[in-house]
Every structure is written in structure tokens, then in C-alpha cells.
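[1] could you work out the structure for the sequence below:
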Amino acid sequence: MTNCTITSDEINYLIYRYLIESGFVHTSYMFQHETHILQNSNIKTENVKPGALIHYLQKGLLYTEVQYHANEDGTEKHCIAPFSLLSTHHCKTEEDEDDDKDNNDSDYFNSIAVNGKLSNKRSRKERKEELKREKKADKRIKKDNEDSMKDSLNESEDIEVDIENSNNEQEINLISQKDVINLVGHEASVFVCSWNPVEPLLATGSGDRTARIWTIPESLNDPIKPPIVLDHKPDGNGNPDVTTVEWNPSGTLLATGAYDGHARIWNKSGQLVYTMKRHTLPIFSLKWNHKGDLFLTASVDKTVIIWDSNTGEARQQYSFHEAPVMDVDWKDDITFASCSTDKQIYVCQLGLVDPLKHFSGHEVRILSILIT
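    Presented below is the predicted three-dimensional model:
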């Protein structure tokens, strides 16, 4: 008797990891929020390898295929039909394919005979032998063509490489590993990053409850300095995983949004300047205006807030959307647009109670917005 067990929390965590690894950032956060999967201390997340959900599905599918084709005496049924996760499986052998072709041909010739158009009758046995010979010939021709195609591709690849190597105006350049700088330090998935507009600094936000400021070396041979760690300490309002980061236009301040609904402003030395607590659910988007004195936050709590970066105070909160607000963008220093999973877009302005514009037309949720 097996001791193998599986819980709904384990399944939920595998799904969450699959969403993260596949780039479904917003969906993964919503899923995490509803299942509370990261608050479960019984799940040892460090033991879960990348691609775990697909790995287990493939193993389960392989086991199901073996079980499906196992005879009572332990032997295996011969089957050439594909075995998929969702499609109904019907076993088939080479002989079945031949019979199918024979039946089709037989029906064809019989119909001709009925119409009086068959002048040379042959026995079914003779026709079957002929079809087998034709099939073998077709397979041989197909194999020869595939081998020829492979040789042709190999030759063309060699030529293409030679041309590219001898041509100074290459259109395609592959980045080799020696030209890549690895920034190692986060202890969980990195969700977002933002380049400082003035200095060679890169800010990153992670599921390890930290943002980090990395100094990018000028040369690949220069040593990498340890990052400045911006620790987002929990205060009982939920998980402070960092969901969004953005530098102000002058590169002096970094704003971060977190899963606990708090926005924070840091200086480039890593000192916390303000913590802004008005959203009640995770922040998914954060944008500075062009002047750098105000910034927006968009939250799952269905609201958008304009914050004053000089005081850390909320200037105005907007509650027009009926579902989580996924993204915002500025039109000018006081006017912005927001989009939501309610499929609506609102254009609003600081100081005005009602929106300037309301756009509707998308048939599914809107995840991103950009004003040019």
C-alpha cells in the first residue's frame, strides 16, 4: 500500500510557480492572494525545482500511458498512436493503418465497379500486396528526402556561419556567456527591475521581501559590488513582497510598491524616506510624473492614488474602477490614465472629482496602458 499523498496546497504552489516561471506576473499574484499559498509554512519551497508542474505532469502522463498499454500477463501492447494529456486515446498499429488504407481503396474501387468504370478487376489479395509495396517505397522515398533535407540544412548553416563570420556588417549577434553579468543575491523570484536614468544603477524587486540597488561595473572584468538591500519589513498587513519599482526622473529616489499594499520611497543610498499606507491590497503599478514631485500607485483594492513625494502624503484617491487596477501612466504632470480587469479605462486629473474621459471596448481584462 502506498504512502504517497498530495495536498491541495502543494498543487496550488506548483500552479503558482508555473505562473511565475511563465511570466504571468499579475495572474500569479492574484492566485497567491486568493490561496494564501506563500503563508503556508508546511511547503518547503526551496526544494521545488523550476518546471516542477510540467515535470510531474509528464511523469503522470507516462505512467498513464504505460498503464493503458499493459496486458494482464505483464506484456505491453504495441501502439503507434500518440498519447496526449487531454485527447481520447485509441490504439493503432501499422497493420491498422494498412487496413484503413485498404478499406478506403476497396471502397473506391467498388464504387467504380458499381458505375461500370472498372475494366481490370484484381483480387483483394493482389491489391493488398501492391499497396504494401507502394507503402514501403513511399517510406523509403520519405527517408531519403529527410536525409537530403538534413544535409542541405547543415550545408546552408555552415555557409551562413562562414558568411556571418567574414562580414563586418552582421545583422544578428548572439550574446555569449562571457559578455553577461550575473547579479546574484535575491533569495526568491525577481519580478521587476528599473534602470536609474542618471547613474549605472539597477533596482530589482523580489518575492524575498526586498528590493536591491546594484551598481553595474563599467567593465566586465571589474568586480561587482554587493547590492544595497532595501528590506521591506512586514507590519501585520500581509506579505511585503516587492511587486513594482521605479526611479524618479532625476535618479535620486526609488519608489517601491509591495504586496502588502504599502508604497515606499528610498534614497539611492538605501535609506527609507517614507512609507505610505493607504491601499488595502497589493500594488501592481507605480509611475512617477515627468516633474518628479508626484507618483501614482494602482492597486488590487480598485483604486489609484496620487502621492506627493516631498511629503509622503496622498494628494487624491480615485475609486472609479470596479475591479483591480492593473496599470497607470501619466499624460502630463497632473493628468493620468488607468486600466483595470473591469475592461475600463479612465483619464483623470489631479484636483478633479470626476474623470475627464472614460473609454470602454475591450472584451477581456486590460493589463497594461501606455500614453505616448
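[2] CA only for contacts and neighbour counts going forward, please
    Fine.
[3] who are the packing partners of the host helix or strand of His55?
    Taking DSSP states H and E as the criterion, the element that holds His55 is helix 52-68. When contacts are defined as 3 or more Cα pairs under 8 Å, 6 or more residues apart in numbering; DSSP states H and E, helix 52-68 packs onto helix 8-21.
[4] rewinding a little: and the next element down the chain from the helix holding His55?
    The element immediately downstream of helix 52-68 (helix or strand, assigned by DSSP H and E) is helix 94-114.
[5] name the residues of that next one that are buried.
    Counting neighbours by 16 or more other Cα atoms under 10 Å, one finds that the buried residues in helix 94-114 are Asp102, Ser106.
[6] which helices and strands sit right next to that helix?
    The elements that helix 94-114 packs onto, with contact taken as 3+ Cα pairs under 8 Å, 6+ apart, are helix 124-166.
[7] which residues are in contact with the next helix or strand after the helix it packs on?
    Once the chain leaves helix 124-166, the next helix or strand it forms, by DSSP H and E, is strand 190-195. Judged by Cα atoms under 8 Å, 6 or more residues apart in numbering, the contacts made with strand 190-195 from elsewhere in the structure are 25, 201-207, 242-247.
[8] and this one, so I can compare the two:
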Amino acid sequence: MDLTSHHVNYLIWRYLQESGHGEAAVMLQRAWNPNPQSLPFAPYIRNHALVSLVQKGLQYHEIEQSLDEDGNPVPMSPSKSFFGPTPFDLDSYKPPQEDDRQGQVQGLSEDGQQRAPSPTKGQRPSHAANGLAAAEPPLGAKKVSKGDAANGDGGVMEIEVNGVNHDQVMTPGIKSQSPSELAVDVDGDVAMATEAHEDQEPPAPPVTFTLTEGKSIGVQSTAKTPDLGACTSTVDLNVGRPDHVMMATWRPYDSSIFAAASESVCGLWKLPGLSDRATAAPVHERIFDSHGDGSWVTALAWHPSGDKLAVAVYGTEQRGSIQMFDAEGNAVDILPDAPGMIVGLHWAPGGSSMLVVVSINGNSELTLWDDSLKSAELSADLVIDGEIFDATWAGTTQLFVAGSGFVTQCGTDSGLRVVNRFESRISSTEWSFVRGTKRAFSAVAVAVSSPATSIWVPTHDMLLEDIHDGDITAAEIRPEPLTQEAEASSSLILATSSIDDTLRIWNVNLQSREITNIHTLSLVPKVPVLTLAFSPDGYAISAATVDTVAIWNVDRGGAPLATWTAPDTREAKKATTNGDVQVGNLIQYRCLAWDSDSKRLIMGYGSQMAVIDIQRRAANGVFDET
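    Model (predicted):
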């Protein structure tokens, strides 16, 4: 078999994940292949494959050096060692303590010597980084002391997890063995015969997994969480009215343009280029302004291609209208009016169809608008009794809508039609959020009730109640690459936020029908978490309070990777005599939006928006978790 760069990159990518260097793995993934698991050989690679391959290579090298041309044993001198004759003293390369960290520059100590990566104080190693299980040492492998390993007499190959070394694969010493003494291991490869050592080290303590049930304790740090203020700019609506940012959305495949809307205005913002960020201001194009006439923006949605933006407005005539704009803010199309308030615009993934949800006198109408046909009227394809609180696509031909006591599944392959209607156990339960995806090659709906604090998976008859101690404010499914492997999976990751001051991450296993809490995260004690958003690459999750944003690694949880706090909070927090934090006007609205490259994040608060440049902060080492 020919060894290609894809094979090597994949092994390195897997090693970075298994050793806990998640940010480095993501950077390699972005530079090399957005979905390494889609490579045809990926399913056959075992855990810790790179370490195993290097270890076997070192064994073969030592075998080669210990035999002459005729296969007779010859003395193995230190000069023939692959890494040279100088012994490697692990004690001399211990990670630097907190006091020496200020003298480091990109991994260099004060004396200019290269140092090993230092673990975060209090950090726990994980053998299950990014869902990959830890490999066990081979049966019959013996531990050897550091003294035996010093000069090649015995080698201990170690896996570094989050900066902490763990004995993983053992290399017995070579004592001029003949070919007849060589053994074959379980993989069919040549291995050395092992010798017992009397001064064996005690077995290593069990590793604490960071993906735990309940309160997240993984990768805690006593160091101050990095602040994103230096890479955050603020944009104001500048409308002269007490408007509140309700919606914000990035243009697909473009990290320089986003749309945002308050109750009465909607606009497009174009951010300056990298070289002009320090001096240039964003360019703003206002595309709708009610001028205080009582009409307001009710929905925003970019076409998946990013070519046009649909904006829905509810007017004083109690009718809804939709207008299309291009990325420059020019009006390019006007759709027929709707006979009520348009409460949802949902483009089909990768298609030209858009689901339009209209609320009329307590009932709802669903219309599938085909942008390529441009019908003369916006007529209802389906009428649903009761209010529709949310809608979602699951693939390109299936969608779900949620209301009080029900989730309805619709198909679009032969016009909009009802495929199934799921009734919840309590008919009055308001299913505030519904998210769709595909698993095991079938459509999946996950509904979340804000007042009942429940998760319901109607397509698989799963229900978990009382998941929070207060109303739920947001719910999202972790994005995954649209691959055949992802669709064949039987589990998904869901996140929910609540006014009980927590963000919770859940594993939803469709096969075992179990919903398990794997992380419980908090921004500020006793301050509601008002919204959340996954980065499109699935690596990070962000959440917001009234004036604070925090970002975590999804797999690890624990302490935030970074935070941002508004320099002047519009809705002030007040400290009581006992030191608790209270928030005036408890139920407030916040919006969060990641760009499609997972490089920038918007938070809307009051009449302002914070634009956080994650890429610039990551380049400065803020997300270096070593």
C-alpha cells in the first residue's frame, strides 16, 4: 500500500484528539480536510494508531541495528538509537510551574530551551477526547522503570493527554536476541520477547473521563479565563428609538456580511477586511425602517447560497409581506402578501423551497414557496389548528412543526402534505422549540418545552421531564458533517439553556432510548442564560446572559475557553446585601449567531451588537488548551 499525505494527516489528527489537543486538531482539520472521518480508510484505524505505528517502527529499527548482514546478533550501542545517544531524562522536562510561565514565549523557557507543553492547573486527562475511547496496553505487557528506559535498555512510549503523560505502550529491552527469539503480536507484526523487571512501578490510577454525567468538572482551570474584549467591536442600530435587537444572521459562506433586525428596523452590515479592522468601521445599509408607523420585522432568513435575504414584515393592515434583498441591500423580489403575521421563514437545505409559517387568529397556515416558480399568490398548502411555535427541516424533503401538545411531520416530495402527527402525553404542553436532523437514515425531531422543561423525541417515543429548574430559553442540536456515517449514527448531542443559570448538554441515544446529561455549565451564578449557539463546525458552544458571552469546548465542558462582557451594561445588574446577583426584568431576549466558518460570533443586546472575532483571538493563543 502507498502511504499518502492523507494517511499521515489522519493519524496526526486522531493523535491530537486522543492526546487532548482539540484546538490543534480543529486547525489541522480546517487546513487539510473538513471531514476526515469520510476518508475510506478511517473506519479501520484503531485508537492510538499513530503511537502504535511509531512504536513498531522503533522496534523494527532496533532489530535492524542489532543484527548484522547475516542475521547474527551484534551489540546494540547507544549511538545506533533512533533518537541519538543522549539519554532523555523525563524529570528534566517537567511542565513549567505557574511562576515560570511569564518567561515563556511560544513554548520557550527563559534560557531559550524548548519546553514540553504545560498542563492547565487542576486539569484532568481524558482518554475519551472527542468521543474516542482509550486503548488498553497489550496483554502481558510489563512496566519498566525510568532507569531501565534511559539508554534504550527499555523504552516506555507515553501518550500525552492534556499535557500529562500516561504510560501506554511498553517496549521491552533488546538484549542481542536472535531472530528465533522474536515473537509475533496480535496484529501479526514482529515484536520483542518481554522480560520481567523486579522494580516495577505501581499501576497508574484510573483516568477521570471529562465527559461525565451531571455537573461538568472536566478541564477546570485556576487561571483567569481569557477575555474576548480586545477582539470585539460594537455596532449600534442608531435608530433614535428604544429598539431591541431581536434577530441576527450571517450570510452563508461569507464572514464579512450579516443581517440584523430589531422590532422596527432591519439592515445589512459589511465588516472591513483584515488589514482595515483596526481603523475602518462596518458599512451599514438599512433595508427596512418602519419610522414608527407600527409595523415591525417578524422573520429573517438567508437563502442557503447566500444570494438573497428574505425579510418578513407585519404591517398596520394586519397582513404579512416578504421582500428579497441581495447582499448589497438592493431589493430583488417582492412576494405576495400573507393574510396574517408571518412568524417563520425556513429555507430548505440546499434547495429553492422556503417554508412560510403564518399565524391567523390562533391557527396557522403553512405555505411552501418555490423561489424558482414565483407564484402569483401566497396560498396556504396546509392549515394547522392552533399556533405553530417553531418549525425545522430534517433533510431536504421532510420538515416538522411544533405546537401545543403536538409535533406534525410533513413531506415535500409531492407537495406539502402531513406524513404523521405526534400527540404528547399532556395536550396542553407548549413545545416551544423543535429541531430536525437525520439519524439511522430516517428523519428525527427533537422538541423542547420551555414552561414544562421537557425533551421529547416524538419520532422515537422518548420523553425526559424536569430537565431544568426554570423556563428553557433555547435548544439546539450539535451540527455534524452531512456524511453517510453521520446519518447512520444512532445518537445526537442536544444543548438547552435556562433561566436557572445553566447550560446543559445532552446525549440523545435513539437506539437505547436514553437521554443523558453529560455537561452542566454556568456563566454567572443566579443570572439567567438567555440563549445559546453551536459553532457550525461543532467544536464550540456559546451562551449569553444579559451582558456576557461565554464559549466552551463541547466535548470537554468545564471552564469556558473565553468570555466577553459588555463594557457598559444597558440593563444593570444589582448586587444585594448577601452578594447574590439579581437581574431586573428577568425575561429578556438575546440573540447569538456564528458565521458559517466558525470564525466570528454576534451577540445582540439592547440596541447594540457585539461582533466577536474568534479567529483573531485563536491566532493569539486564547484557545490553546495545552
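[9] what's the TM-score for these two chains?
    In this superposition the chains share a TM-score of 0.46, using TM-score structural alignment, normalised by the length of the first structure; 195 aligned residues with a Cα RMSD of 3.2 Å.
[10] circling back: specify the angle between the helix holding His55 of the first structure and helix 8-21 in degrees.
    Relative orientation of helix 52-68 of the first structure versus helix 8-21 (axes from the mean of the first three to the mean of the last three Cα atoms, to 10 degrees): 120 degrees.
[11] about what we covered before: for the contacts of strand 190-195 of the first structure, which one is nearest Gln349 of the first structure?
    Nearest to Gln349 of the first structure out of the contacts of strand 190-195 of the first structure is Glu246 (Cα to Cα; 21.3 Å).
[12] from Gln67 of the first structure, how far out is the nearest residue to Trp288 of the first structure once chain neighbours are set aside?
    Closest residue in space to Trp288 of the first structure, ignoring its immediate chain neighbours: Phe295 at 4.1 Å, by Cα to Cα, 6 or more residues apart in numbering. Remark: distance between Phe295 of the first structure and Gln67 of the first structure (Cα to Cα, to the nearest Å) = 59 Å.
[13] what about the two, which has more around it?
    A side-by-side neighbour count of Phe295 of the first structure and Gln67, using other Cα atoms under 10 Å, places Phe295 first with 25 against 11.
[14] so the more buried one makes contact with Asp308?
    Yes - contact criterion Cα atoms under 8 Å: Phe295 of the first structure and Asp308 qualify, at 6.9 Å.
[15] biggest helix in the second structure by residues?
    Among the elements of type helix in the second structure, defined by DSSP state H, the one spanning the most residues is helix 49-65.
[16] could you point out which element follows that one?
    Reading on from helix 49-65 of the second structure to the C-terminus, the next helix or strand found by DSSP H and E is helix 146-149.
[17] quick check: angle from the helix or strand following that next one to helix 49-65?
    Where DSSP H and E defines the elements, the next helix or strand beyond helix 146-149 of the second structure is strand 155-161. Orientation check (the same axes, to 10 degrees): strand 155-161 of the second structure against helix 49-65 gives 160 degrees.
[18] got the angle between the following helix or strand past strand 155-161 of the second structure and helix 49-65?
    With elements assigned by DSSP H and E, the helix or strand that comes after strand 155-161 of the second structure is strand 164-171. Compare the direction of strand 164-171 of the second structure with that of helix 49-65 by the same axes, to 10 degrees and you get 40 degrees.
[19] name the residues of strand 164-171 of the second structure that are buried.
    Neighbour-count burial for strand 164-171 of the second structure, counted by 16+ other Cα under 10 Å, picks out Val164, His166, Gln168, Val169, Met170, Thr171.
[20] rebuild those residues as CSV, extending it with distance to Thr392 of the second structure.
    Rendered in CSV, the data for these read as follows (distance: Cα to Cα, whole Å):
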residue, distance to Thr392 of the second structure
Val164, 43
His166, 45
Gln168, 46
Val169, 48
Met170, 52
Thr171, 54
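[21] just the contacts of strand 190-195 of the first structure: which are in helices?
    For the contacts of strand 190-195 of the first structure, secondary structure assignment (DSSP H) places Val25 in helices.
[22] now, of the contacts of strand 190-195 of the first structure, which are buried?
    Taking 16+ other Cα under 10 Å as the criterion, what is buried in these is 25, 201-207, 242-247.
[23] so for the longest helix of the second structure, what gets flagged as buried?
    Leu50, Val51, Gln55, Lys56, Leu58, Gln59, Tyr60, Glu62, Ile63, Gln65.
[24] let me know the closest of these to Val508 of the second structure.
    Relative to Val508 of the second structure, the closest of the buried residues of helix 49-65 of the second structure is Leu50; by Cα to Cα it sits at 31.0 Å.
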